[in-house]
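Chemist: Provided below are the primary sequence and the corresponding predicted coordinates.
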Amino acid sequence: MNTISVPRGKLLNTFRKMSMAVNKDLESGGRRSTSSGTRFQVIDKHSISEPDQKIIMQQMFRFRKRIHHGRIDVFWLREAGGLTMLVPYLLTHAGSFLEGAHIRVFTKTDGKDNKKINEEQKSMAAILRKFHIDSSDLHILPEFAKPPCKKTYDDFREKIEPYRAETNAKEKIEGTFDNDQLFNLREKTRSFLRASELIREHSSDADLIICTLPSARADIPPPIYMGWIDMLSKQVPPTCLVRGNQVSMSALNLKFP
């Protein structure tokens, strides 16, 4: 996850200028003919000129412009409710910046034989049918079982290392972790790091990535959890991490028009 550190005064000043630009555009008729085809012409290089203001503006309005022939890649890491599939379904409808986008779905498999993989493919295809999503671009990835590469592990360790505490420390500082906690969460860490590799491998050219949000629990130290989040969302395309209400999809009676 990339964060932007901007002074509060500059942030408020940027919002104020953007709001004035939008209101002025609306008063002039709401639609202006521009070469890019955007609905509102809010970019004013004279009123918004500082580098940090331009960064904020780009982040705020990146989803305003319609993307034609877009693609949404969904990484279904586990069944955590239907929101992970509902969000891309809604984004393909009229009014969205990804209206009419093509949806690809990737999920992992625990089976090694073709019979098990076929069963999981049928189960996932049934979920997609509930959302009227074409299952022809469903990908079951057995590569999830492979361990992440050393560089991925090194990147993760570099992010969390400042928050590591001594295992036998008398007083543990809040917001830190020790080697025992990291060891106990090694399988989850391996899974999420491998998922981040596959997302980069398969979806570096997607217009939006939607991925299952890891479950947050009291026994997971914040630095490790945020390290997982950072690794999953560090892709070049915008990445949306979503988690539902844990209700099984088989228990839902969905009806869409």
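Modeler: Thanks, I have the structure now. Values in this document were obtained by computation on a predicted structure and should not be read as measured data.
Chemist: rest of the way, CA atoms for contacts and neighbours
Modeler: Noted.
Chemist: helices of the stretch 1-150 of the chain, start to end?
Modeler: Along the stretch 1-150 of the chain, the stretches classed as helices by DSSP state H, counting those that start in this stretch are 8-27, 51-61, 83-91, 114-130, 150-160.
Chemist: likewise the stretch 151-257 of the chain?
Modeler: Counting by DSSP H, counting those that start in this stretch, the helices of the stretch 151-257 of the chain are 179-184, 186-203, 222-232.
Chemist: follow-up on the earlier one: for the helices of the stretch 1-150 of the chain, which one ends up most surrounded?
Modeler: Of these, the one with the most neighbours on average (mean count of other Cα atoms under 10 Å) is helix 83-91, at a mean of 19.
Chemist: which elements pack onto that one?
Modeler: Contact here means 3 or more Cα pairs under 8 Å, 6 or more residues apart in numbering; DSSP states H and E; on that basis helix 83-91 packs against strand 71-76, strand 208-212.
Chemist: possible to save those strands as a markdown table with distance to Ile103 and mean neighbour count?
Modeler: Shown next, in a markdown table, are the helices and strands packed on helix 83-91 (distance: least, Cα to Cα, whole Å; neighbours: other Cα atoms under 10 Å):
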| stretch | distance to Ile103 | mean neighbour count |
| --- | --- | --- |
| strand 71-76 | 5 | 23 |
| strand 208-212 | 10 | 24 |
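Chemist: using a markdown table, lay out these together with distance to Leu198.
Modeler: Formatted as a markdown table, the helices and strands packed on helix 83-91 follow (distance: least, Cα to Cα, whole Å):
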| stretch | distance to Leu198 |
| --- | --- |
| strand 71-76 | 9 |
| strand 208-212 | 12 |
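Chemist: closest to Lys10 out of these?
Modeler: strand 208-212 (29.0 Å; Cα to Cα).
Chemist: which helices and strands does that closest one pack with?
Modeler: With contacts taken as 3+ Cα pairs under 8 Å, 6+ apart, strand 208-212 sits against strand 71-76, helix 83-91, strand 239-242.
Chemist: repeat that with 10 Å
Modeler: strand 71-76, helix 83-91, strand 102-108, helix 186-203, strand 239-242 (3 or more Cα pairs under 10 Å, 6 or more residues apart in numbering; DSSP states H and E).
Chemist: nearest to Trp228, of those?
Modeler: With distances scored as Cα to Cα, the stretch of the helices and strands packed on strand 208-212 nearest to Trp228 is helix 186-203 (6.3 Å).
Chemist: name the residues of that closest one that are buried.
Modeler: For helix 186-203, the neighbour count (16 or more other Cα atoms under 10 Å) marks 189-200, 203 as buried.
Chemist: putting a second one here so we can go through both:
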Amino acid sequence: MQLLMKKFRIKCDDIQVISDLNVRPSVESWKLFQDMIEPFRLHEGSKDTTQAEALRKEHPWKITDHELDTFEEKTIRQVRLNELLQESSRAAKLVVVSMPIARKGSVSDYLYMAWLDSLTKNLPPTLLIRGNHQSVLTYYS
């Protein structure tokens, strides 16, 4: 990675590989995330089936309980990654991170934006990069 950065004339002093990404985030970080998404939650699990369907039709953009359960692991990963980035990159001039991938229609806009917000919260300027799983860099030595 350092050789690639050097080849593209990007000055890089330090590259850190994150190893404990699958550890659950702290209670405080998780609570901040839950508080952030609360106004956008549907909470249809506490309603009967008819009410839940009506809520989903009336507010299709809100985050459902099923969606949170389905993407719980990915959500936890974004919150934990922010904790690790804050620990190791607080003094950085620029943080470069891969954007979380979400297929269109599989995750709501509000949950995806919550991932981005929690990923970049309290960080220095952050560049989010999204790829398409194809090599697109062309360079000549």
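Modeler: Cool, got the structure. The structure displayed is predicted, hence computed values, not measured ones.
Chemist: any idea what the TM-score is?
Modeler: Scored against TM-score structural alignment, normalised by the length of the second structure, the superposed chains reach a TM-score of 0.78; 128 aligned residues with a Cα RMSD of 2.3 Å.
Chemist: rebuild the helices of the stretch 151-257 of the first structure as TSV, extending it with distance to Cys149 of the first structure.
Modeler: Converted to TSV, those look like this (distance: least, Cα to Cα, whole Å):
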stretch	distance to Cys149 of the first structure
helix 179-184	18
helix 186-203	8
helix 222-232	13
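Chemist: so which of the helices of the stretch 1-150 of the first structure comes closest to Asn253 of the first structure?
Modeler: Here helix 114-130 is closest among the helices of the stretch 1-150 of the first structure (Cα to Cα), at 8.4 Å.
Chemist: now the angle from that closest one to strand 102-108?
Modeler: Interaxial angle, helix 114-130 of the first structure versus strand 102-108 (axes from the mean of the first three to the mean of the last three Cα atoms, to 10 degrees): 140 degrees.
Chemist: show me what helix 114-130 of the first structure is packed against.
Modeler: Counting contacts by 3+ Cα pairs under 10 Å, 6+ apart, helix 114-130 of the first structure packs against helix 83-91, strand 102-108, strand 138-141.
Chemist: if you set the cut-off to 8 Å instead, what comes out?
Modeler: So helix 114-130 of the first structure, by 3+ Cα pairs under 8 Å, 6+ apart, packs with strand 138-141.
Chemist: the strand it packs on vs the second structure, average offset?
Modeler: Once fitted to the second structure, strand 138-141 of the first structure is off its aligned match by 2.3 Å on average (mean Cα distance after the TM-score superposition for the first structure).
Chemist: what sits up against stretch 217-233 of the first structure?
Modeler: 1, 156, 159-160, 163, 175-177, 181-182, 185, 189, 192-193, 195-196, 199, 213-214, 216, 239-241 (Cα atoms under 8 Å, 6 or more residues apart in numbering).
Chemist: one more pass at 6 Å, please.
Modeler: Met1, Ile160, Phe177, Ser196, Thr239 (Cα atoms under 6 Å, 6 or more residues apart in numbering).
Chemist: the aligned residue in the second structure for the third one and Ile129 of the second structure, how far apart?
Modeler: This means Phe177 of the first structure. In the second structure, Phe177 of the first structure lines up with Ile63, judged by TM-score structural alignment. Using Cα to Cα, to the nearest Å, we find Ile63 of the second structure at a distance of 25 Å from Ile129 of the second structure.
Chemist: so between these two, which is more surrounded?
Modeler: Ranked by neighbour count (other Cα atoms under 10 Å), Ile63 of the second structure and Ile129 place Ile63 first, with 24 against 10.
Chemist: the more buried one and Lys93 of the second structure, how far apart?
Modeler: 34 Å.
Chemist: now Gln16 of the second structure
Modeler: Taking Cα to Cα, one finds Gln16 of the second structure at 15 Å from Lys93 of the second structure.
Chemist: for the counterpart of Val97 of the second structure in the first structure, give me its contacts.
Modeler: Applying TM-score structural alignment, one finds that Val97 of the second structure aligns to Cys211 in the first structure. Counting by Cα under 6 Å, 6+ apart, Cys211 of the first structure touches Val74, Phe75, Leu241.
Chemist: swap the cut-off to 8 Å and go again
Modeler: Contacts of Cys211 of the first structure by Cα under 8 Å, 6+ apart are Val74, Phe75, Trp76, Leu77, Thr84, Thr239, Cys240, Leu241, Val242.
Chemist: and the furthest pair within those residues?
Modeler: Longest span within those, Cα to Cα: Leu77 and Thr239, 14.3 Å.
Chemist: still on that earlier bit, redo the helices of the stretch 1-150 of the first structure as CSV? Include distance to His102 of the first structure.
Modeler: As requested, these are exported to CSV (distance: least, Cα to Cα, whole Å):
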stretch, distance to His102 of the first structure
helix 8-27, 31
helix 51-61, 22
helix 83-91, 9
helix 114-130, 13
helix 150-160, 29
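Chemist: out of those, which is closest to Val247 of the first structure?
Modeler: Of all the helices of the stretch 1-150 of the first structure, helix 83-91 comes closest under Cα to Cα, at 10.0 Å.
Chemist: in the second structure, what stretch matches the closest one?
Modeler: Counting by TM-score structural alignment, helix 83-91 of the first structure lines up with no residues of the second structure.
Chemist: relative to helix 114-130, how tilted is that helix?
Modeler: Computed by the same axes, to 10 degrees, the angle separating helix 83-91 of the first structure from helix 114-130 equals 50 degrees.
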